[in-house]
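A.B. asks: Here's my sequence, what's the structure:
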Amino acid sequence: MKDILQDIIANKHIEVERQKQAVSLRTLLGLGGERIERPTRSMRASLAASPSGIIAEFKRKSPSKGWLHPGAAVADVLPAYEKGGAAACSVLTDPDFFGGSLGDLCKTRRLVDLPLLRKDFIIDEYQLYQARVMGADAVLLIAACLSAEQCLTFAELAHTLDMEVLLEIHSEEELDHLNGYVDMLGVNNRNLGTFHTEVENSFRLAEAMQTVIREKGLSPLLVSESGISVTATVAKLRKAGFRGFLIGETFMKTDKPGDTLAQFIGGLS
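C.D. replies: Prediction:
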């Protein structure tokens, strides 16, 4: 079976090297100096305080489903997400597989006051500096892409840059990536190798996650990612201990994602 994640990571290495050659880290920090001084917003606190806990995602396409909303504009969708009641927003910045860009993140930061997650495949410290300069409040670190040591290094750097960390796992074995710099611990219900989605994955892992969290004396907020399409699932996930719910395709495949989000939140009990 084709491993989509391997293709994405191979492409990501090429993409990041090109970006570093075009704009050195020194140049990036020089151009973005004022932006790095800008205070960030806590995504973890926003999710914990929110009655919905929804992280609304801006995603034009996916490797498995193709284009969801090719003409989607940040200016149309993201303010509507904020108005609709999202607790935070996730912005895909991968161009080749998800139709996103760092420009989308930068534009979003100018338009909304919600905490913003840079959603991408982070494999290099350079991307963390990019995220901060472009307006991210939090970054996604994917256990399947990183060693536990890399995860620790990147998470610590993210905190140094005043960004929070959402660590994403898909299996119990990946819980060894959890460290004290992780603010939110997410389960991806989508297998990144096959892109098959199964929400049951969150329920399967909930107890193991809470056990490891207790053993390590940590307190990350739990997030369920992908495959959530009905409000009843959110209610069940809350009972299992989750407080954040990352939802993208359910909203983005409709003509007006913000309105769909508002209707979804209206249906939460």
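
A.B. asks: From here on, just use CA atoms for contacts and neighbour counts.
C.D. replies: Will do.

A.B. asks: quick one, what contacts Ser269?
C.D. replies: With contact set as C-alpha atoms under 8 Å, 6 or more residues apart in numbering, Ser269 has these partners: Ala235.

A.B. asks: Val234 and Gly227 touch, don't they?
C.D. replies: No. Here Val234 does not reach Gly227: they are 10.9 Å apart, not a contact under C-alpha atoms under 8 Å.

A.B. asks: distance of the spatially most central residue of the chain from Phe195?
C.D. replies: Nearest to the geometric centre of the chain sits Lys119, at 4.2 Å (C-alpha atoms, centre = their mean). Using C-alpha to C-alpha, to the nearest Å, one gets 16 Å for the distance from Lys119 to Phe195.

A.B. asks: and this one, so I can compare the two:
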Amino acid sequence: MNILDEIVLQTRQDLERRKEETSQRDLLKRLEGPLEAPRFKAALAVPGRIHLVAEIKKSSPSCGVIRPDFDPLAIASAYAQAGVSALSILTEEKYFGGRLAYLDEVRRAVSLPVLRKDFIVDEYQIYESKAHGADAVLLIASLLDRPALRRFARLASDCSLDVLLEIHDEAEVEMVAEAPQALIGINTRNLKDFSTDFGVLTRLAGRLPKDRLVICESGVKDKGDLALIKEAGVSGVLVGTSLMRAKDPGALAAVFVSFLKSSAVVGD
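C.D. replies: Predicted structure coming up:
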């Protein structure tokens, strides 16, 4: 069993517990009436720049605890002041130190659109995401077959949620047609062994339809990595671990935002 299998198994176990605590019927009651329009895709569609999606997470399977002094509200506020376009919030508990409550808390504290980053394997999680204030959900192609991806993407749209569809290899490129409105996230990290390869970005970006918004996910450590991403012609980049490791995440986010806005290359 690889690490992704372990995470999915844990996710299903945690999901059963949450279903006992809050029924799907109760979640649906919270979604009655007009739903607020999602803002994640619109934020990343603004032309003229490469957008930074800044991530909030305490730990990861590959790094362990990344930020011992973890304060999601302070981090979110610092990111907002840095000028990032959107936030990504980990809600998986065991491996990433996340909590669903972080979605509610951050959404109340800042005005930025929020992506719920988790391992979505059940329709319940989509209702749950909207009920806790998310603007978008992550759907990971390797966890879903085509019918499930199509069904989850449609349900997300019905719940007024944007979708970030994550792919990592050529076979998964073929699945993007099942979610025609989704943003595409090319993950440079292999979720089976957590190794990273920026070659994945250049290989897959050229095979995607030109009308799709594409985001690079994972592995960004510095401006050199951002320069490679600029050359790939994507709309945005999601950065987590390097920001969480920084003494001042907001200050580093501001440096990244400025670099992505500029036409500079490394060494200028």
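
A.B. asks: care to give me the TM-score?
C.D. replies: Overlay of the two chains. TM-score (TM-score structural alignment, normalised by the length of structure 2): 0.91; 259 aligned residues with a C-alpha RMSD of 1.7 Å.

A.B. asks: returning to that earlier point: residue in structure 2 paired with the residue nearest to the centre of structure 1?
C.D. replies: Using TM-score structural alignment, the partner of Lys119 of structure 1 in structure 2 is Lys117.

A.B. asks: check the fit of the longest helix anywhere in structure 2 onto structure 1 and give the mean distance.
C.D. replies: Ranked by residue count and defined by DSSP state H, the top helix of structure 2 is helix 3-21. For helix 3-21 of structure 2, the mean distance to aligned residues of structure 1 following superposition is 0.8 Å (mean C-alpha distance after the TM-score superposition for structure 1).

A.B. asks: give me the stretch of structure 1 that that helix matches.
C.D. replies: With TM-score structural alignment as the criterion, helix 3-21 of structure 2 aligns to 4-22.

A.B. asks: go on, stretch 60-76 of structure 2?
C.D. replies: Under TM-score structural alignment, the match for stretch 60-76 of structure 2 is residues 62-78.

A.B. asks: Quick one: residues in contact with the matching stretch.
C.D. replies: Contacts for stretch 62-78 of structure 1 (C-alpha under 8 Å, 6+ apart): 4, 58-61, 89, 97-99, 104, 107-108, 111-112, 195, 249, 252-258.

A.B. asks: how about Val220 of structure 2, what does it touch?
C.D. replies: Val220 of structure 2 neighbours (C-alpha under 8 Å, 6+ apart): 226, 239, 242.

A.B. asks: check which helix or strand covers the last one.
C.D. replies: Of the helices and strands defined by DSSP states H and E, Ser242 of structure 2 is found in helix 241-245.

A.B. asks: Mind giving me the packing neighbours of that helix?
C.D. replies: Under the contact definition 3 or more C-alpha pairs under 8 Å, 6 or more residues apart in numbering; DSSP states H and E, helix 241-245 of structure 2 sits against strand 51-56, helix 249-261.

A.B. asks: How about stretch 198-217 of structure 1, which residues are buried there?
C.D. replies: By neighbour count with 16 or more other C-alpha atoms under 10 Å, stretch 198-217 of structure 1 contains the buried residues 199, 201-203, 205-206, 209-210, 213.

A.B. asks: I'd like those laid out as CSV, including secondary structure and distance to Arg243 of structure 1.
C.D. replies: Compiled in CSV, these are given as follows (DSSP: H, G, I helix; E, B strand; the rest coil; distance: C-alpha to C-alpha, whole Å):
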residue, secondary structure, distance to Arg243 of structure 1
Val199, coil, 15
Asn201, helix, 16
Ser202, helix, 12
Phe203, helix, 13
Leu205, helix, 15
Ala206, helix, 12
Met209, helix, 13
Gln210, helix, 13
Ile213, helix, 15
